[in-house]
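A.B. asks: Got a predicted structure plus its sequence, pasted below:
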Amino acid sequence: MLANVNVTKLFPAAYKAQMAVEEAVEEAITVAGVDRLTVDLVKLRASQINGCAFCLRMHTQDALKNGETADRLALVAAWWESQYFTPEEQAALTIAEQITRIGDLHTAAAPKVDVESILDAKQIAALTWVAIAINSWNRIAISSHYPVAP
């Protein structure tokens, strides 16, 4: 069990640095022309895998505000089993899974999506940064025991 210590309050400079990463990631998303709902899906999927309740709630709310449907949100955890997601979204979700599971890729079966035939290099790089950043946020929120109440 992780200690009950809020790392963001005890070391605010590190939190500020994480916010700077988030700002740079937002710029990369814009430059690469990645759709906002695709970004929401990446953040949501990584947060599902990591079990981050705080980020799951936040990014579900963000996705709904950005026009996502409840039907699609209900299927993110098994996206490869549905026909709800575009090839670009499938590629982005593949990136989210690969980055989030980077430590056990050699043992986990990844969905078979040819990311490089769907997305260009800038889109792949931007979405990789989204996945890296959300994984960092998940770890911050989980290890700091961010409260998640109705």
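C.D. replies: Nice, thanks for sending it over.

A.B. asks: drop to CA atoms for contacts and neighbour counts, all remaining ones
C.D. replies: OK.

A.B. asks: which residues are contacting stretch 112-119?
C.D. replies: 87-88, 90-92, 94-95, 124 (C-alpha atoms under 8 Å, 6 or more residues apart in numbering).

A.B. asks: next one: stretch 136-150 to chain centre, how far?
C.D. replies: 14 Å (C-alpha atoms, centre = their mean, to the nearest Å).

A.B. asks: ugh, wrong one, I meant stretch 11-31
C.D. replies: Centroid displacement of stretch 11-31 relative to its chain, using C-alpha atoms, centre = their mean, is 14 Å.

A.B. asks: With neighbour count, distance to Ala14 and secondary structure as new columns, can the contacts of stretch 112-119 be given to me in a markdown table?
C.D. replies: Output for the contacts of stretch 112-119, formatted as a markdown table (neighbours: other C-alpha atoms under 10 Å; distance: C-alpha to C-alpha, whole Å; DSSP: H, G, I helix; E, B strand; the rest coil):
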| residue | neighbour count | distance to Ala14 | secondary structure |
| --- | --- | --- | --- |
| Pro87 | 16 | 36 | helix |
| Glu88 | 18 | 33 | helix |
| Gln90 | 24 | 33 | helix |
| Ala91 | 25 | 31 | helix |
| Ala92 | 29 | 28 | helix |
| Thr94 | 22 | 29 | helix |
| Ile95 | 25 | 26 | helix |
| Ile124 | 20 | 26 | helix |
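
A.B. asks: try this one next to it:
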Amino acid sequence: MNAKVRRLTREQVYKIQPALSQSLIRLGEAATSSLPKSLTHLIRIRVSQINGCAFCLTMHSQEARRDGEDQARLDVLSAWREAHCFDQQEKMALLLAETITHIGDQQLPDGVYAEVTAVFSEQELVNLIACIIEINSWNRIAITFRF
């Protein structure tokens, strides 16, 4: 028997627990205030690719294009290591985003930390990590509730 599972809508989830969206919105705003907008778009899209969150992929890809991101870069984002269109700072941010997204598999390797801290200030690093945590949280909410 194939029983239909009743799912909460986005509106219901955030009405039941308004602090959930409000706190993640505030975290995202604070985290991204000192980072280049193009960099935060790349992080949010790459993390959403890894997590398989179609809802967030659609939203953040549209936002990136609206803010002037080149479609050709979005097309090769999942292969950023091989692509020549990303600068060193973007590559280090994407490396950190992938490593943190897979953090359950291992701790953050010292080598990754050293590479990332070579191109980001302490404030940028903290904000970058907060941005990565924020989008991972949104992905998990959207995937869990099947938005």
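C.D. replies: Done, it's in. Keep in mind that what you see is a predicted model, and the values were worked out from it rather than measured.

A.B. asks: Fetch the TM-score of the aligned pair.
C.D. replies: Overlay of the two chains. TM-score (TM-score structural alignment, normalised by the length of the second structure): 0.84; 139 aligned residues with a C-alpha RMSD of 2.3 Å.

A.B. asks: about what we covered before: ok, so of the contacts of stretch 112-119 of the first structure, who is nearest Thr69 of the first structure?
C.D. replies: Gln90 (16.5 Å; C-alpha to C-alpha).

A.B. asks: ok, now how distant is Ala92 of the first structure from Ile142 of the first structure?
C.D. replies: 24 Å (C-alpha to C-alpha, to the nearest Å).

A.B. asks: same deal with Ala133 of the first structure?
C.D. replies: From Ala133 of the first structure to Ile142 of the first structure the distance is 14 Å (C-alpha to C-alpha).

A.B. asks: Please apply the same query to Ala20 of the first structure.
C.D. replies: Noted for Ala20 of the first structure: a distance of 20 Å to Ile142 of the first structure, by C-alpha to C-alpha.

A.B. asks: Compare the two and say which is more crowded by neighbours.
C.D. replies: Ranked by neighbour count (other C-alpha atoms under 10 Å), Ala20 of the first structure and Ile142 place Ile142 first, with 20 against 12.

A.B. asks: Was I right to think that one contacts Cys52?
C.D. replies: Yes. Ile142 of the first structure is within contact range of Cys52, at 6.0 Å (criterion: C-alpha atoms under 8 Å).

A.B. asks: shared neighbours of these two, anything?
C.D. replies: Common neighbours of Ile142 of the first structure and Cys52 (C-alpha under 8 Å, 6+ apart) do not exist.

A.B. asks: name the element the residue nearest the centre of the first structure belongs to?
C.D. replies: With distances taken as C-alpha atoms, centre = their mean, Lys43 lies nearest the centre of the first structure, 2.2 Å away. Assigned by DSSP states H and E, Lys43 of the first structure belongs to helix 36-50.

A.B. asks: in that helix, what's buried?
C.D. replies: 36-48, 50 (16 or more other C-alpha atoms under 10 Å).

A.B. asks: Tabulate those residues (JSON lines), appending distance to Thr8 of the first structure.
C.D. replies: Below are the buried residues of helix 36-50 of the first structure laid out as JSON lines (distance: C-alpha to C-alpha, whole Å):
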{"residue": "Arg36", "distance to Thr8 of the first structure": "27"}
{"residue": "Leu37", "distance to Thr8 of the first structure": "28"}
{"residue": "Thr38", "distance to Thr8 of the first structure": "28"}
{"residue": "Val39", "distance to Thr8 of the first structure": "24"}
{"residue": "Asp40", "distance to Thr8 of the first structure": "23"}
{"residue": "Leu41", "distance to Thr8 of the first structure": "25"}
{"residue": "Val42", "distance to Thr8 of the first structure": "23"}
{"residue": "Lys43", "distance to Thr8 of the first structure": "20"}
{"residue": "Leu44", "distance to Thr8 of the first structure": "21"}
{"residue": "Arg45", "distance to Thr8 of the first structure": "23"}
{"residue": "Ala46", "distance to Thr8 of the first structure": "21"}
{"residue": "Ser47", "distance to Thr8 of the first structure": "19"}
{"residue": "Gln48", "distance to Thr8 of the first structure": "22"}
{"residue": "Asn50", "distance to Thr8 of the first structure": "19"}
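
A.B. asks: All set now, cheers.
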